[in-house]
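[1] fold the following and give me the result.
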Amino acid sequence: MTARDWSGLDAARTLRRPTADDDKYSRGVVGLRTGSTRYPGAAVLGVEAAWRTGTGMVRYLGPSRAQDLVLQRRPETVTADGRVQAWVIGSGTDAAERDAPETAALRGILNGEVPVVVDAGALDLVPGATAPIIVTPHAREVVRLREALGLPRADAGDDDARERAARETADAFGGVVLCKGAVTIVAAAGGWSRRVSNGTAWLATAGTGDVLGGVLGAVVAGAVAAGGSSPDDLAACAATAAWLHGRAGTTASLARGGGGGPITALDVAEALPEVVAALLGDSIA
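    Got it, this is the predicted structure:
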């Protein structure tokens, strides 16, 4: 069965406009344990995207160089450990370079109760994890993740094949798979699946996956703060984050030429407030 497309109206139902009764905690707190000495920019991009999506607070824990760059860009970021409603881990890291203390810290997050967005260098830790998990692999990472889960190599041909592979992978670890691509596939254990295809080919550039991780962490933290943490809730968050990311990429590209021009990952993050505002204003169908 082919999944239906996730629309702006679907995304709008997942987001919540803050009210006069909200504070930074009730709007959602997202923690990022991302970036590395080699790739510190991933931390900056993820943190920027989380703030621009509309979270109440961002906590960042990472290497000192990445932390310094995060604070230069976003001084409102909290760099002390504490309570969060969602984690984002792995962006801008390499499992081959991860030391034992970092591995232990990540395993602690992955075996907790808070939902975790798992990207890039932390995907190898997904098998056996017990927290609610959303993985965000690209095509090559899907292959490696399936190998780690003991699944056969999947046909990476058309979108129907990708959807079947995403569903099977989600069932294998009991979470949500957001498979990045020109058409993004979101699948949850149990059969829930959607497609998101509102982006631009200009999004195929370095760092946009780090931005997506930050967007997703913010959306999940907000949903958890509002009481939505079921598997289907988290799947809806993943599809909404992909929709916001795709629309922000398109918005940024169109601002750089009538037919759309080249963009950077930071351009995508900076376009997010406009996209969120339009979505919550019911001006996008």
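[2] only C-alpha atoms from now on, for both contacts and neighbour counts.
    Noted.
[3] now do the strand or helix carrying Val70: distance to the chain's middle.
    According to DSSP states H and E, Val70 maps onto helix 64-73. Relative to its parent chain, helix 64-73 has a centroid offset of 20 Å by C-alpha atoms, centre = their mean, to the nearest Å.
[4] same question for stretch 224-240.
    12 Å.
[5] Ala223 contacts Arg17, doesn't it?
    No: between Ala223 and Arg17 there is no contact under C-alpha atoms under 8 Å: 11.4 Å.
[6] neighbour-wise, which of those two wins?
    Ranked by neighbour count (other C-alpha atoms under 10 Å), Ala223 and Arg17 place Ala223 first, with 24 against 13.
[7] grab the nearest non-local neighbour of that one.
    The spatial neighbour of Ala223 that comes closest, neighbours along the chain excluded (C-alpha to C-alpha, 6 or more residues apart in numbering), is Ser229 at 6.8 Å.
[8] what's the answer for Phe173, then?
    Pro127 (6.6 Å).
[9] sec struct for the one you found, please.
    In three-state terms, and counting by DSSP: H, G, I helix; E, B strand; the rest coil, Pro127 is coil.
[10] which stretches of this structure form helices?
    8-14, 41-53, 64-73, 100-110, 139-148, 159-173, 208-225, 231-254, 265-280 (DSSP state H).
[11] who does the longest one touch, helix- and strand-wise?
    It refers to helix 231-254. helix 8-14, strand 133-135, strand 176-179, strand 184-188, strand 193-196, helix 208-225, helix 265-280 (3 or more C-alpha pairs under 8 Å, 6 or more residues apart in numbering; DSSP states H and E).
[12] how about these in a markdown table, adding distance to Ser26?
    A markdown table is the format used below for the helices and strands packed on helix 231-254 (distance: least, C-alpha to C-alpha, whole Å):
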| stretch | distance to Ser26 |
| --- | --- |
| helix 8-14 | 16 |
| strand 133-135 | 22 |
| strand 176-179 | 24 |
| strand 184-188 | 26 |
| strand 193-196 | 28 |
| helix 208-225 | 6 |
| helix 265-280 | 18 |
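[13] what residue is smack in the middle of this structure?
    Closest to where the C-alpha atoms of the chain average out (C-alpha atoms, centre = their mean) is Gly213, at 2.8 Å.
[14] of the helices of the chain, which is nearest Gly199?
    For Gly199, the closest of these is helix 231-254, at 3.8 Å, according to C-alpha to C-alpha.
[15] now that closest one: how far from the chain's centre is it?
    Here the centre of helix 231-254 is set off from its chain's centre by 9 Å, with C-alpha atoms, centre = their mean.
[16] number of residues surrounding Val30?
    So Val30, with other C-alpha under 10 Å, has 30 neighbours.
[17] what does Arg65 give?
    Neighbours of Arg65 (other C-alpha under 10 Å): 15.
[18] another one to check against the first:
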Amino acid sequence: MSAWLEWTDTDARSWIAVPGPHDDKYSRGVLGVITGSVEYPGAAILGVEAAHRTGVGMVRYVGPRFVRSLVLARRPEVVTQPGRVQAWLVGSGMDAARRSFVLVGELTRAISSGEPVVVDAAALDLVAAHTGPTIITPHYRELASLLAKREIDVSAADIAADPSGWAVRAAIELDVVVLLKGASTFVADPVGQAIVVRAGTNELATAGTGDVLGGILGSLLATHASELRTDISLLAPLAATAALLHGRAAERASGGGPIAALDVAEALPAAIATLTGRA
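    The predicted model follows:
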């Protein structure tokens, strides 16, 4: 494994696609989203909001009618009909123990579609079905649970004590890119890339901010979908860029005070403008 590379604004800048005069909603990327539930509808709203504010061309949302209505009330530009998708964000805001047969099928089809996919929360146990560029975004407890299913004896406390080491081991074991969330974010892939992101504020330790991170990352995968089809080594830098953007938006939203997850999503355009020199 290579030494850990600390990701900076300069590193991230080149991974943010700035639209040109000939771009349209399809060339900017279409993100399919299967998140949220009747019990946790906010995850869908937050992820969709963050994806739009990161610069994706279109979001297609798949979910319960009640959740769709809330998503559309917040973001009326969301499309809820089937169609072209260039990347997927799945699993946030769901209870794995309460997934229906239909939902498991939808999640599995997305993960096995061959398109780039961000797998979070209640879809993590389905990650073995992946066939395309795949990133998982667990916190310590989720990663411990996922590895336990593969008969690896590890606790959340073990991972918290050595997050970088466990990020690397999980990436190799699962053959995916791992973005391990925490005060520092560790990104590792199976072929040796290792990136740490220290941007952000401790105020990010609040409900829903992980859903915002998922939307940012899904958007970046969709905007780079064509490159990812031929070079999956781009996944780790994109994941690190998502984490850095998440942190920079949180810093801007906080100003030294408390924040809520939606504040972070709303701060993304200004954070991106500053990072890309357009502010």
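[19] which of the helices of structure 1 has the highest mean neighbour count?
    helix 208-225 (a mean of 30; mean count of other C-alpha atoms under 10 Å).
[20] circling back to that earlier point, so the residue nearest to the centre of structure 1 touches Val117, yeah?
    Yes: the pair Gly213 of structure 1 / Val117 is scored as a contact, 7.0 Å apart, by C-alpha under 8 Å.
[21] what is in contact with the two at once?
    Taking C-alpha atoms under 8 Å, 6 or more residues apart in numbering as the criterion, Gly213 of structure 1 and Val117 both touch Val88, Thr136.
[22] if we ignore the residues flanking it in sequence, what's nearest Gly42 of structure 2?
    Among residues not flanking Gly42 of structure 2 along the chain, Gly36 sits closest, at 6.7 Å (C-alpha to C-alpha, 6+ apart).
[23] for the one you found, what are its contacts?
    Gly36 of structure 2 makes contact with Gly42, Ala43, Ala44, Ile45, Gly63, Val67, Gly91, Ser92, Gly93, Met94 under the criterion C-alpha under 8 Å, 6+ apart.
[24] identify the residues contacting the fourth one.
    So the one you mean is Ile45 of structure 2. Gly36, Leu70, Val71, Arg74.
[25] equivalent analysis for the last one, please.
    If you count contacts by C-alpha under 8 Å, 6+ apart, Met94 of structure 2 has them with Thr35, Gly36, Ser37, Glu39, Tyr40, Ala121, Ala122.
[26] circling back: which among the contacts of Ile45 of structure 2 gets closest to Val191 of structure 2?
    Gly36 (32.3 Å).
[27] what's the distance between that closest one and Leu235 of structure 2?
    Noted for Gly36 of structure 2: a distance of 24 Å to Leu235 of structure 2, by C-alpha to C-alpha, to the nearest Å.
[28] likewise Gly257 of structure 2?
    Distance from Gly257 of structure 2 to Leu235 of structure 2, by C-alpha to C-alpha: 33 Å.
[29] and if you look at Thr134 of structure 2?
    From Thr134 of structure 2 over to Leu235 of structure 2 (counting by C-alpha to C-alpha), the distance is 8 Å.
[30] okay, and the common contacts of these two?
    Val177.
[31] counterpart of Pro115 of structure 1 over in structure 2?
    Under the alignment (TM-score structural alignment), Pro115 of structure 1 pairs with Pro116 in structure 2.
[32] neighbours of that match, just the number please.
    31.
[33] do I have it right that it meets Thr134?
    Yes: under the criterion of C-alpha under 8 Å, Pro116 of structure 2 makes contact with Thr134 at 5.8 Å.
[34] contacts only, for the residue nearest to the centre of structure 1.
    By C-alpha under 8 Å, 6+ apart, Gly213 of structure 1 lies in contact with Gly46, Val88, Ser91, Val117, Asp119, Thr136.
[35] could you do Asp124 of structure 1 as well?
    For Asp124 of structure 1, the contact set (C-alpha under 8 Å, 6+ apart) comprises Ala95, Leu145, Ala148.
[36] against Ala86 of structure 1, how distant is the first one?
    Taking C-alpha to C-alpha as the measure, Ala95 of structure 1 falls 21 Å from Ala86 of structure 1.
[37] more neighbours: those two, which one.
    Neighbours around Ala95 of structure 1 and Ala86, counted as other C-alpha under 10 Å, are more numerous at Ala86. The numbers are 28 against 14.
[38] hang on, the more buried one packs against Arg27?
    No: the criterion here is C-alpha under 8 Å, and Ala86 of structure 1 misses it with Arg27 at 11.9 Å.
[39] so what touches stretch 155-165 of structure 1?
    Against stretch 155-165 of structure 1 from outside (C-alpha under 8 Å, 6+ apart): Thr2, Ala3, Ala139, Ala154, Val183, Ile185, Val186, Ala187, Ser193.
[40] now the residues you listed: which count as buried?
    With neighbours counted by 16 or more other C-alpha atoms under 10 Å, the contacts of stretch 155-165 of structure 1 contain buried members at Ala3, Ala154, Val183, Ile185, Val186, Ala187, Ser193.
[41] any idea what the fourth one aligns with in structure 2?
    The pairwise alignment with structure 2 assigns Ile185 of structure 1 to Phe186, based on TM-score structural alignment.
[42] surely its match and Leu179 touch.
    Yes: using C-alpha under 8 Å, Phe186 of structure 2 is in contact with Leu179, at 5.8 Å.
[43] can you pull the residues that touch both of the two?
    With C-alpha under 8 Å, 6+ apart as the test, Phe186 of structure 2 and Leu179 both reach Ala167.
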